[in-house]
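# this is a predicted model, with the sequence first.
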Amino acid sequence: MSRHVTEKVEQLVAPILEKDGFELVEVEYKKEGQNWFLRIFMDHEDKPIDLDDCSRISEQVSDILDREDPIPGAYILEVSSPGAERPLKKQTDFERAIGKNVHVSTYEPIEGKKAFEGLLELVETDHISVNDNGHVIQIPRSKIAKARLAIVF
């Protein structure tokens, strides 16, 4: 059910964000404790997301969700930036991350490991290449469980 909800919300919300120059990064719908949360993560190519952006978009999203009512029952709506460790999901996310540090976890081990962190060197349709401490590892896209930007301290 949550996948159906996120897909429907994505269809409703993406045009609102795009109209204001924002990109829909991710929609998350999950239960935490007694409450359901609908989280909308957005980004902007030219500027950081601020509280005014989140508030304005939240009002617009809330209006369309009230009208279309794609979610049965009560939920808490949160609209925010994906943060510094932005998830990488779409092809364009990966392409923009070339030359940046990433963290990738896989469904199954590759060369004995399921977690990789390093410089994203190459993005192809079927795999990515991560330089993990001087060792370049090719990770098939089909085996990526999660990928995100990584902060290096």
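Sure thing, it's come through. If you're wondering where the values come from, they're calculated on a predicted model, not measured in any experiment.
# okay, CA-based contacts and neighbour counts for the rest of this
Fine.
# how about the helices in the chain?
Using DSSP state H, the helices of the chain run over 2-19, 51-68, 91-96.
# what comes up buried for the second one?
Spelled out, that is helix 51-68. D53, C54, I57, S58, V61, L65 (16 or more other CA atoms under 10 Å).
# one step back: redo the helices of the chain as JSON lines? Include distance to G112.
Conversion of those to JSON lines gives the following (distance: least, CA to CA, whole Å):
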{"stretch": "helix 2-19", "distance to G112": "31"}
{"stretch": "helix 51-68", "distance to G112": "42"}
{"stretch": "helix 91-96", "distance to G112": "24"}
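# got another one to weigh against that:
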Amino acid sequence: MSKREDYESRTEELLAPIAEVSQVEIYDVEYVKEGSDYYLRAYIDKPEGVNILDCENVSRALSEALDKADFIPDAYILEVSSPGLGRTLKKDKHLQKSIGEEVEIKLFKPIDKCKEFSGILDRFDADTVTITEEGTPRTFARADIALIRLALDF
């Protein structure tokens, strides 16, 4: 397990009881370096959507828990937020909740000179993701997918 994965896993363990008390679910936790700064981001959600008070309460409680556990030696910026409307679907649980929703898929390498596809998420397994584009099913190898996110319709 990498340092990043360890920090994310341990943070998620600390966050679990906080999320339960706050009546939110953990959508994702990520530890990333952007420029010269490290960020520890916790994304929370609930059916009716999270508000600023939810984020503030979870952030305070998580900050205290992280200070006590003190397992991240680097200086980092803690952010707690909603995953947003055009949320990235990284985990199987994200894909499962999004079956029947319109998604956008971006590939690492083009297929027929195209790297971006959109359609209704039909199904997925360990190796593939299938969407329906204008009535036609299209299956992609998960290894070829750079990004899957919910489509935004304005």
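Received the coordinates, thanks. The model shown is predicted, which means the values in this text are computed figures rather than measured ones.
# superposed, what's their TM-score?
The TM-score (TM-score structural alignment, normalised by the length of structure 1) is 0.85; 152 aligned residues with a CA RMSD of 2.1 Å.
# show me what contacts the residue of structure 1 positioned farthest from its centre?
Of all residues in structure 1, the one whose C-alpha sits farthest from the chain's mean C-alpha position, using CA atoms, centre = their mean, is G134 at 27.3 Å. With contacts taken as CA atoms under 8 Å, 6 or more residues apart in numbering, G134 of structure 1 has no neighbouring residues.
# related to what we said a few turns ago, and of the buried residues of helix 51-68 of structure 1, the nearest to V102 of structure 1?
Comparing the buried residues of helix 51-68 of structure 1 against V102 of structure 1 with CA to CA picks out C54 as the nearest, at 25.8 Å.
# which residues are in contact with the aligned residue in structure 2 for the closest one?
Correspondence of C54 of structure 1 to structure 2, assessed by TM-score structural alignment: C55. Going by CA under 8 Å, 6+ apart, C55 of structure 2 touches I44, V80, S81, S82.
# which residue is the nearest non-sequential neighbour of the residue positioned nearest the centre of structure 2?
With distances taken as CA atoms, centre = their mean, structure 2 has D28 as the residue nearest its mean C-alpha position (4.7 Å). Counting by CA to CA, 6 or more residues apart in numbering, D28 of structure 2 lies nearest to Y43, which is 5.1 Å off, once chain neighbours are set aside.
# distance of the one you found from N57 of structure 2?
Separation of Y43 of structure 2 from N57 of structure 2 (CA to CA, to the nearest Å) stands at 13 Å.
# same check on K106 of structure 2?
Using CA to CA, one obtains 35 Å as the distance from K106 of structure 2 to N57 of structure 2.
# what sits against the alignment partner in structure 1 of K33 of structure 2?
In the superposition onto structure 1, K33 of structure 2 corresponds to K31 when matched by TM-score structural alignment. With CA under 8 Å, 6+ apart as the criterion, the residues that contact K31 of structure 1 are F37.
# what do you get for the one 10 residues further on?
Taking CA under 8 Å, 6+ apart as the criterion, F41 of structure 1 is in contact with L24, V25, E26, V27, V79, S80, S81, P82.
# ok, 10 Å please
Counting by CA atoms under 10 Å, 6 or more residues apart in numbering, F41 of structure 1 touches 23-28, 54, 78-83, 86-87.
# structure 1: which residue goes with A19 of structure 2?
In structure 1, A19 of structure 2 lines up with L17, judged by TM-score structural alignment.
# ok, and the closest non-adjacent residue to that match?
L17 of structure 1's closest residue in space is E23 (CA to CA, 6+ apart), at 6.1 Å.
# does that neighbour touch H44 like I think?
Yes - in this structure, E23 of structure 1 sits in contact with H44. The criterion is CA atoms under 10 Å, and the distance is 6.0 Å.
# need the residues touching each of the two.
Counting by CA under 10 Å, 6+ apart, the residues touching both E23 of structure 1 and H44 are L17.
# follow-up on the earlier one: tell me the spacing between the residue nearest to L17 of structure 1 and A84 of structure 1.
Look at E23 of structure 1 and A84 of structure 1: by CA to CA, they are 15 Å apart.
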